[in-house]
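1. Sequence and predicted structure, then a few things I'm wondering about:
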Amino acid sequence: MASTAPVLSIRPATAADVPLIRQLIAELADYEKLAHAAVATDDDLRTQLFGQRPAAEVLIGEVDGEPAGFALFFHTFSTFLGKRGLYLEDLFVRPAARGVGLGRHLMAALARIAVQRDCGRFEWSVLDWNAPAIGFYRRLGAVAMDDWTVQRLEGAALHALAARDEL
């Protein structure tokens, strides 16, 4: 008897998905060895994703009707292009669902959103040790931006800079 291919589906998340989104974020954080950094609460996510001014959007990927992954994204803006961009903050597929094409379907859905919204680019960051993800992105046609490095202010350094009032 031949096995049937799994049914893959992508849908926008709703406020009812907040506990699922938080769980998927926790699973991603474990995979990235960053569980200590995943401190977002359901209330944080509900406010930031579904409040008056949503900061980001989420797609839920399902395999045979069961949640198996997510993509969290938001818009940026390119001064050079004069267009907004789509930035993928997180992409995660549960290990049991890997290899069936869900990640590729999530990425294609994001690319369609970028095209539909007239974005000039679709970009993301990936941890340099994550060879499986890097290989996946290369197979999709992504190009590394080796001349650029990510810079970050957070915690005390962010607050110290914000407290400066000199002109």
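-> Alright, I've got the coordinates.
2. hey, let's count contacts and neighbours off CA atoms from now on
-> Fine.
3. Wait, A29 touches A35, no?
-> Yes - A29 lies in contact with A35 (Cα atoms under 8 Å); the separation is 4.6 Å.
4. tell me, what residue is most central in the protein?
-> The centre of the chain sits closest to D90, judged by Cα atoms, centre = their mean, with a distance of 2.4 Å.
5. SS state for that residue?
-> Classification of D90 using DSSP: H, G, I helix; E, B strand; the rest coil returns strand.
6. so what's it up against?
-> For D90, the contact set (Cα atoms under 8 Å, 6 or more residues apart in numbering) comprises 70-73.
7. What distance do you get for it to V7?
-> 23 Å (Cα to Cα, to the nearest Å).
8. which one of the contacts of D90 is nearest R46?
-> Comparing these against R46 with Cα to Cα picks out L72 as the nearest, at 13.4 Å.
9. which residue packs closest to the closest one, ignoring adjacent ones?
-> Distances taken as Cα to Cα, 6 or more residues apart in numbering place V58 nearest to L72, at 4.4 Å, with adjacent residues excluded.
10. and the comparison structure, right after this:
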Amino acid sequence: MTNTTNTTIRAAIPADIGAMLALMHELAEFEKLTHLFEATEGNLHDALFGARPSAEALVAEHDGHLVGYAVFFHNFSTFLSRRGLYLEDLYVQPALRGSGLGTAFLRRLAAIAVERRCGRFEWSVLDWNQRAIDFYTKMGATVLPDWRIVRVADDALLKLADGA
């Protein structure tokens, strides 16, 4: 556990699912992506705690309420021939931004990556979110200018799978 001014960071447990889902919706609103938000408690529970979990999560609890979360999973680098840690989401409610909680999350995740012998720790950031870019750079991260996320989803995914 990590303690930052009356806030504790800990591993998520199944009882956190509802509050995590609400925080995830807040993030979707912040990123102006609610039209893509399809997460449900059942899907989130299965992803984090099901028979074959695909992700892990840390949560931040302040005065008995969840105020932030980080969802992460392992990826793999063929060049390093080692797994990496990929941060899917890091969210801290606006009232606690600037409190050191984001830094505490990143340090905790970096420690997990080191403990698990990961070759790298990576995540994405929206190009318009300069505050986050500045924060990540200050923490020692490099924003890679030459790489772009490539995504196939929805109908395009079905067409690709069918060979159409």
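-> Yep, it's here. Just so it is clear, the model here is predicted, and its values are computed rather than measured.
11. Now compute the TM-score of the two chains, please.
-> TM-score for the superposed chains, counting by TM-score structural alignment, normalised by the length of structure 2: 0.94, backed by 161 aligned residues with a Cα RMSD of 1.3 Å.
12. one step back: I'd say the residue nearest to L72 of structure 1 and G69 touch.
-> No - using Cα under 8 Å as the test, V58 of structure 1 is too far from G69 to be in contact (10.3 Å).
13. Comparing these two, which shows the higher neighbour count?
-> Between V58 of structure 1 and G69, counted using other Cα atoms under 10 Å, the more crowded position is G69 (27 against 22).
14. gap between that one and L59 of structure 1?
-> Using Cα to Cα, G69 of structure 1 is found at 8 Å from L59 of structure 1.
15. which residues of structure 2 fall in helices?
-> 17-30, 41-49, 101-115, 130-138, 154-162 (DSSP state H).
16. Can you add distance to P94 of structure 2 and give those back as JSON lines?
-> Formatted as JSON lines, these follow (distance: least, Cα to Cα, whole Å):
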{"stretch": "helix 17-30", "distance to P94 of structure 2": "10"}
{"stretch": "helix 41-49", "distance to P94 of structure 2": "23"}
{"stretch": "helix 101-115", "distance to P94 of structure 2": "11"}
{"stretch": "helix 130-138", "distance to P94 of structure 2": "13"}
{"stretch": "helix 154-162", "distance to P94 of structure 2": "32"}
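17. Could you provide the ones you listed in JSON lines, with additional columns for distance to S81 of structure 2 and mean neighbour count?
-> Shown next, in JSON lines, are the helices of structure 2 (distance: least, Cα to Cα, whole Å; neighbours: other Cα atoms under 10 Å):
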{"stretch": "helix 17-30", "distance to S81 of structure 2": "32", "mean neighbour count": "17"}
{"stretch": "helix 41-49", "distance to S81 of structure 2": "25", "mean neighbour count": "16"}
{"stretch": "helix 101-115", "distance to S81 of structure 2": "15", "mean neighbour count": "17"}
{"stretch": "helix 130-138", "distance to S81 of structure 2": "26", "mean neighbour count": "13"}
{"stretch": "helix 154-162", "distance to S81 of structure 2": "27", "mean neighbour count": "10"}
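18. Those: which one's closest to W147 of structure 2?
-> helix 130-138 (15.2 Å).
19. Distance from the closest one to the middle of the chain?
-> Relative to its chain's centre, helix 130-138 of structure 2 lies at 16 Å (Cα atoms, centre = their mean, to the nearest Å).
20. quick one: it aligns where in structure 1?
-> Taken onto structure 1 by TM-score structural alignment, helix 130-138 of structure 2 occupies residues 131-139 there.
21. Quick check: the matching stretch compared with structure 2, mean distance?
-> Following the fit onto structure 2, the mean deviation recorded for stretch 131-139 of structure 1 is 0.6 Å by mean Cα distance after the TM-score superposition for structure 1.
22. max-length strand in structure 1?
-> strand 66-78 (DSSP state E).
23. packing partners for that strand?
-> Judged by 3 or more Cα pairs under 8 Å, 6 or more residues apart in numbering; DSSP states H and E, strand 66-78 of structure 1 is in contact with helix 18-31, strand 57-63, strand 83-93, helix 102-116.
24. out of those, which comes closest to M145 of structure 1?
-> Using Cα to Cα as the measure, strand 83-93 is the one of these that comes nearest M145 of structure 1, at 14.1 Å.
25. May I see the buried residues of the closest one?
-> 84-89, 91-93 (16 or more other Cα atoms under 10 Å).
26. That strand: how far from the chain's middle?
-> 5 Å.
27. Which residue numbers in structure 2 does it align to?
-> Counting by TM-score structural alignment, strand 83-93 of structure 1 corresponds to 82-92 in structure 2.
28. tell me the average deviation of that stretch from structure 1 after fitting.
-> Counting by mean Cα distance after the TM-score superposition for structure 1, stretch 82-92 of structure 2 comes out at 0.3 Å.
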